[in-house]
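Q: Have a look at this prediction, sequence included:
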Amino acid sequence: MIGQLKGNILEKHPPIVLIEVCGIGYEINMPMTCFYKLPEINNIVTIFTHFVVKKDVQLLFGFTSQKERILFRELIKVNGVGPKLALSILSSMSAQQFVSSVEKEEINALVKLPGVGKKTAIHLIIEMKDAFKKIYNDLFKVNSEFNIINSKLSTNITDVEAEAISALIALGYKSQEAKNMIIKLGKSDEKSCEVLIKTALRNII
């Protein structure tokens, strides 16, 4: 795995930069938000990389910071999102802007991204929120509904209940509304997240 390269910039042809490291030239695909941060040709630069190997091609994707690389790696885990689409997403908005759009469930903003339809936008919101819960407190320093659930709104709420509340938020319910739906079900160690969600939804019909 090639995780980082430090070398001299030989060529810049968006979105590809050619970097010479110990006499070897590496072609690196970069999101435009990172590409624009590069110094001019014949300058030394450090790039954090992600190496993709397919049957007929090997590709290096590069980023100017570790947070962009982490976000890229989480993006390609999302159903329907491959490396090229992830690169396109991060070329169209910064990591911070993307996090904010997912946080606020701004589907209209996400579907404006090249290659992102409504179905993919929904997958991004549902699947990326879970990833953000684990990584973005240190990387992005933003407030999230997950933090709200796990702090101000989540006193005495179990992990299973918090997971169910998060799923309801992903379905379009407001955080307080989702919390109330789960609290009304009462406490039970035998209830799974799936059961909580199904029961909560059944009670509002």
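A: That came in fine, so what should we check first? Numbers count the residues shown, from 1 in each chain.
Q: Please count neighbours and contacts with C-alpha atoms only from this point.
A: OK.
Q: In terms of helices and strands, where is Val116?
A: For Val116, there is no host helix or strand (DSSP states H and E).
Q: dump the residue contacts of it.
A: Leu110 (C-alpha atoms under 8 Å, 6 or more residues apart in numbering).
Q: can you give me the helices for the chain?
A: With DSSP state H applied, the chain shows helices at 32-35, 66-75, 83-92, 95-103, 107-110, 118-139, 145-150, 159-170, 175-183, 193-203, listed in chain order.
Q: what sits up against the first one?
A: Outside helix 32-35, the residues within contact range by C-alpha under 8 Å, 6+ apart are 14-15, 17, 63-64, 90-94.
Q: Check the fifth one too.
A: When contacts are defined by C-alpha under 8 Å, 6+ apart, helix 107-110 is touched by residues 101, 116, 118, 121-122.
Q: Of these, which is the most crowded?
A: Ranked by the number of neighbours (other C-alpha atoms under 10 Å), the contacts of helix 107-110 place Ala121 first, at 23 neighbours.
Q: quick revisit: got the contacts of helix 107-110 as CSV, with distance to Ile41 columns?
A: Formatted as CSV, the contacts of helix 107-110 follow (distance: C-alpha to C-alpha, whole Å):
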residue, distance to Ile41
Ser101, 34
Val116, 33
Lys118, 40
Ala121, 37
Ile122, 40
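Q: put this beside the first:
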Amino acid sequence: MIGRIRGILIEKAPGHVLVECSGPGYEIDIPYTTFFHLPEIGEEVVLHTHFAVREDAQSLYGFASRLDRDLFRLLIKVNGVGPKLAVGILSGLDAHQFIRCVEARDANALVKLPGVGKKTAERLLIEMADRIGQLEGQFVPASPESAGSAAALSAVPVRSPDAREEAEEALIALGYKPQEAARAINKIAEEGMSSQTLIRLALRNMIPA
């Protein structure tokens, strides 16, 4: 199993990256929470990975932290949760936020995620409550300092004139309806925001922290 990839970031887009490792390039699916942590194109990147093999496909999933990767592995063991839905969950909530939802039995936050209905949310709360103990030692509550750093990161200036369109397309790819995506972006969009910032703030408003 491929558990870790270290190489040069060749391409990046919301949902996937291409990483070159001593010649071969690996196409890797990622959640949006990992996309926000990627370096610039041409720089070295390290991703914790999960290699999934099915009869009709082989997929490599990458995560910025080992905690996110290990939570992904627990999520796909839940009845009715496949890799695609698990990536969607970790696109809307990082591992720390998801664990806090489980601990607080917050089904309302989970049903706001694309593809997660009431029954799935309840199943996640029940089954994951018994499993998150396997992540003991990796989960560290967010500090005020880290929250401040996240807020500062959201002020990164825009480079692309199509940032709003890219952000809407990313939300639609995540499973939100076009009207929901447009409404969420219009609500928080300001001059100079990058697509990464727009996606981050839109998801934050759509899904309670």
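A: Nice, I can see it. Because the structure is a prediction, the values reported are computed rather than measured.
Q: In the contacts of helix 32-35 of structure 1, which residue is surrounded by the most others?
A: Phe63 (26 neighbours).
Q: Please report the distance of that one from Tyr36 of structure 1.
A: 11 Å (C-alpha to C-alpha, to the nearest Å).
Q: same thing with Glu74 of structure 1?
A: Counting by C-alpha to C-alpha, the gap from Glu74 of structure 1 to Tyr36 of structure 1 is 22 Å.
Q: still on that earlier bit, which of the contacts of helix 32-35 of structure 1 fall in strands?
A: Secondary structure from DSSP state E places 17, 63 of the contacts of helix 32-35 of structure 1 in strands.
Q: with the contacts of helix 32-35 of structure 1 in mind, which one is nearest to Asn147 of structure 1?
A: Distance to Asn147 of structure 1 across the contacts of helix 32-35 of structure 1 (C-alpha to C-alpha) is lowest for Ser94, with 21.7 Å.
Q: The closest one: what's its closest spatial neighbour, skipping adjacent residues?
A: Among residues not flanking Ser94 of structure 1 along the chain, Thr33 sits closest, at 6.1 Å (C-alpha to C-alpha, 6 or more residues apart in numbering).
Q: number of nearby residues for that neighbour?
A: 20.
Q: Save the contacts of helix 32-35 of structure 1 as CSV, and put in distance to Ile44 of structure 1 too.
A: Converted to CSV, the contacts of helix 32-35 of structure 1 look like this (distance: C-alpha to C-alpha, whole Å):
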residue, distance to Ile44 of structure 1
Pro14, 18
Pro15, 18
Val17, 12
Phe63, 15
Thr64, 13
Leu90, 23
Ser91, 23
Ser92, 26
Met93, 26
Ser94, 23
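Q: Can you tell me which of the contacts of helix 32-35 of structure 1 comes closest to Ile41 of structure 1?
A: For the contacts of helix 32-35 of structure 1, the nearest to Ile41 of structure 1 is Val17 (9.6 Å; C-alpha to C-alpha).
Q: Would you agree the closest one is in contact with Asn29?
A: Yes: the criterion here is C-alpha atoms under 8 Å, and Val17 of structure 1 meets it with Asn29 at 6.7 Å.
Q: Quick one: residues contacting Ile132 of structure 2.
A: 71, 99.
Q: As a quick check, tell me the outermost residue of structure 2.
A: Centroid-distance maximum for structure 2: Gly23 at 27.3 Å, with C-alpha atoms, centre = their mean.
Q: So the counterpart of that one in structure 1 versus Ser166 of structure 1, what's the distance?
A: Matched across to structure 1, Gly23 of structure 2 falls on Gly23, judged by TM-score structural alignment. Separation of Gly23 of structure 1 from Ser166 of structure 1 (C-alpha to C-alpha): 50 Å.
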